[in-house]
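# this one's structure only:
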């Protein structure tokens, strides 16, 4: 503080140290640091502008005017940034486009001028595409719903410092063009217009410098063809991470592709195969693989005789006719996987709650020295009571009418929106320094920061301090019968009192340092499901104290939704909220 109070002493610390300090601050703080002095302004301006984002928002009948204004302000900000010297500070660009605005006039025919939203969005999109060449220091670019034509590819080729490119839901016009020298490339779903559809390989990223490659969905085969056709094929000596979607038509091609990746360390597979591969993977393919993420029935195929230490079973079973595995099949499959990779240290799996006990017991048996475990537990859907109209009598005519009533025809909306290039932009200004163009997502950072609540210096073992209140050690509840189906039942099962002869509900490796207990809630897919069963702060308190007694080396417990508890000495601290729980086993 003495240095900040006396600007003449600021240069006592090297500039690199100040940059390191302010790189961890938020935009809310950076916008205030630039006003401290000229020295801090020169340091913080590049940090404030290094990441730029344009997001499109949902448009409906009521809020279409505000959406149009938001898109117009984004276009004006982009034009101002393009012409300002701050464009040299931009390192990361994220443009999240949409195609939802194309159908607005059909979806809302009663809104006369709703087509203004699409017109404004197209102007914003065109401004973004034409301004890309202004950001010569750009390192990372993410784009969705942008047409990748030859002009855009030439612009990207001219960005000599571009290292990462992510394309999602993009229309590719022509498979040939300037090839980019990238370190990371992600190609999501893409398509070609009927008039421009071509055959042959899709050449976008050079194999020479590529380190990370992700081919999420769609048809990745044309991209793989770029490295396998016209032998001799180009080896990918620098590729260390690969994510790809497999289909029956490309399995043989993919095996050959892996032989071109001698340095591959991380492999992620999504599979839509109809049967297991007939030919085995060559022993010389991916010899250094240490991390695999993919279907459980394909895991052993790719990791056998390879030094895999991190394993995540995801994306179902891997085959079209076996998306819902039987309860008895998962422990059997884990046995096969453990024979292929006995040295796994980090393991992740997604299972239904009723089979969690059997799966955890199998994991502990096969990998007793596991240091990190991630369990994604899915709740079992409980049928929701429906309205029975057959039992209604004549006195319920009003209720029947309400159930069967159709929505009223919406009134005609003849409002017009005026978009002016003189619209006021949110800026931060100083007496003699240039205005700072803020991003759209900075508007919610204008409020004052909340003052932190002081934490008591001494906590009794088992007690919790959160949100300014002190909670005692939680009292155990009666154990439920049978297998848990919801989060509330799981918590009661985990925290139920047990005698010395009873085994805990979840048998976990005692060597665990990090445990991720993530709940896949019903209401992700069923909006009417009960949301009260989430891991509340009180349930986290109970579960943490119940699990730490089983694992003396446990240092981290993650409940998802930014609820991560870490133990420092004899106190557990929530890294997000700052809540604290005194350990029962390390007091």
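Received it, and whenever you're ready, just let me know what you need. What you see is a predicted model; the values in this text were computed from it and never measured.

# every contact and neighbour count from this point should use C-alpha atoms.
Will do.

# reduced to three states, what does residue 360 come out as?
Following DSSP: H, G, I helix; E, B strand; the rest coil, residue 360 is assigned to helix.

# count the residues that sit near it.
For residue 360, the tally of surrounding residues (other C-alpha atoms under 10 Å) stands at 20.

# show me what contacts it?
Residues counted as contacts of residue 360 (C-alpha atoms under 8 Å, 6 or more residues apart in numbering) are 506-508.

# next, the distance between the ends of stretch 339-352.
One end of stretch 339-352 to the other measures 24 Å (C-alpha to C-alpha, to the nearest Å).

# burial check on the closest residue to residue 216 other than its chain neighbours, number of neighbours?
Spatial nearest neighbour of residue 216, excluding adjacent residues (C-alpha to C-alpha, 6 or more residues apart in numbering): residue 188 at 4.9 Å. Residues lying near residue 188 (other C-alpha under 10 Å) number 20.

# here's the one I want to compare it with:
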């Protein structure tokens, strides 16, 4: 009589359960499960391999004779990983690369006391060359974030020629060598939708006039030095932009006049107030981020956002998300925001800070004595087969930290104060305004963030509790609150008739008891 074949219990688990595990588990838990089930491994592999990164600059930082061998082995493992990831099936699973190359200068010139430091530079060049040569072998690569000191036109052509590339972020430091001119090059991409560059010269000189990105809808530039030339270029090349962001403009000339019909689909705008004032009217702006305006002859920020706010209110679409720059906040300003943007759902306030800090001088090292230091003559053995042996325990361990037990604290929201009897001069912080019921916000506000630090000493958790209680009482639609540089965000997880439960990481939960609004 034949013995019945035992059923494999893992094969009886429905696919939905595996997908739920894949969604909720950490990477280490996924790794454990993938060792048990081939089916789960087939589900989890795309998740584990889709996002890749390496940081050569981090390996070069703080390099000295005491740790250079360890850093060399890290760089060696990095090179092997870059070479092996282009092999099947890994290359087809990767959809995102984030890489930081750092300086192009040889490291060996800074470490004359290490005899074989040339191995470090050779390994770094190996990583750089291998990545650049094999970039085209990732057929599903859709996102690329590159930080390096030099980019020429040939490399730009390679980047935008990737068939599935939708998002490209390229950061080149201001002090990097000049780009090769791309004005006569033909740079074209049908798939690229989002382009983020550290400065306008990358676009004007690197990509050049031959650029063709017909489907580009998101453009972000770190620094613009010539606004007239820049906008004349993008008006012609990218008429279908939906999102435009400029972090800073280093140009003292007036903002150039733009055609009224340019950028008809623009719905997200980030930049200094002068730019928002010029572009917001009659365009469907629904999200705006105003950047701070500084001038060299001022020690405080320039409050030039009033006209920009008025212009923004004349956009053709309802503004639902707004970030205000560093200002001296007042109750009048909050009332103005409420009146101008009644449909606002998300508001971020950035209280004024001190002026910019200008640092002069160069990087200093330790003074060397006349004492002769013996050269480090160690010659590390770099073996491809054993490169990943002996890794630190924390990189291989499956141990998970236990989550701390949540602590729930209950406080009562105070009754609303009659602001007519208050001395306005005594209201010195946003926190007091929130707790006393003086804060004015649009009626359907959902997210409130206060970035920066208004109080030099910061605010205590108890002060946050009181402010949260006041906001809960006055704005029932709020679901997310972040206070002054506290480092945590309060999320409303449940609202009941008489109370609201909020939660923040590392703090726990707090229950706000709502005041009785009935008679008596």
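Everything's here; your move. What you see is a predicted model, and the numbers here were worked out from it, not measured in a lab.

# hang on, the earlier thing: dump the contacts of residue 360 of the first structure to a markdown table, plus secondary structure and neighbour count.
Converted to a markdown table, the contacts of residue 360 of the first structure look like this (DSSP: H, G, I helix; E, B strand; the rest coil; neighbours: other C-alpha atoms under 10 Å):
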| residue | secondary structure | neighbour count |
| --- | --- | --- |
| 506 | coil | 17 |
| 507 | coil | 18 |
| 508 | coil | 24 |
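
# relative to residue 230 of the second structure, how far out is the alignment partner in the second structure of residue 360 of the first structure?
By TM-score structural alignment, residue 360 of the first structure lines up with residue 334 in the second structure. In this view, residue 334 of the second structure and residue 230 of the second structure are 34 Å apart by C-alpha to C-alpha.

# and the helix or strand hosting residue 267 of the first structure, what does it pack against?
Secondary structure assignment for residue 267 of the first structure, by DSSP states H and E: strand 266-271. On a contact count with 3 or more C-alpha pairs under 8 Å, 6 or more residues apart in numbering; DSSP states H and E, strand 266-271 of the first structure meets strand 241-246, strand 291-294.

# can you find the partner of residue 493 of the second structure in the first structure?
So, by TM-score structural alignment, residue 493 of the second structure is matched to residue 568.

# who's in contact with the closest residue in space to that match that isn't next to it in sequence?
Leaving aside its chain neighbours, residue 568 of the first structure sits nearest to residue 555 (7.9 Å; criterion: C-alpha to C-alpha, 6+ apart). Residues in contact with residue 555 of the first structure (C-alpha under 8 Å, 6+ apart) are 513-514, 566-568.

# mark which of those are part of strands, please.
Counting by DSSP state E, the contacts of residue 555 of the first structure place 514, 566-568 in strands.

# which one of these sits in the busiest neighbourhood?
Tallying neighbours with other C-alpha under 10 Å puts residue 514 at the head of those, with 21 neighbours.

# thought it was touching residue 551?
No. Assessed by C-alpha atoms under 8 Å, residue 514 of the first structure is found out of contact with residue 551, at 9.9 Å.

# would you map the helices across the stretch 1-150 of the first structure?
Along the stretch 1-150 of the first structure, the segments classed as helices by DSSP state H, counting those that start in this stretch run 2-5, 15-22, 27-33, 38-49, 64-83, 104-107, 115-131, 150-158.

# columns distance to residue 426 of the first structure and mean neighbour count on top of those helices, output as a markdown table?
Shown next, in a markdown table, are these (distance: least, C-alpha to C-alpha, whole Å; neighbours: other C-alpha atoms under 10 Å):
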| stretch | distance to residue 426 of the first structure | mean neighbour count |
| --- | --- | --- |
| helix 2-5 | 27 | 10 |
| helix 15-22 | 22 | 12 |
| helix 27-33 | 12 | 18 |
| helix 38-49 | 14 | 19 |
| helix 64-83 | 9 | 20 |
| helix 104-107 | 29 | 15 |
| helix 115-131 | 18 | 18 |
| helix 150-158 | 29 | 17 |
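
# nearest to residue 281 of the first structure, of the ones you listed?
Closest of the helices of the stretch 1-150 of the first structure to residue 281 of the first structure is helix 150-158, at 36.0 Å (criterion: C-alpha to C-alpha).
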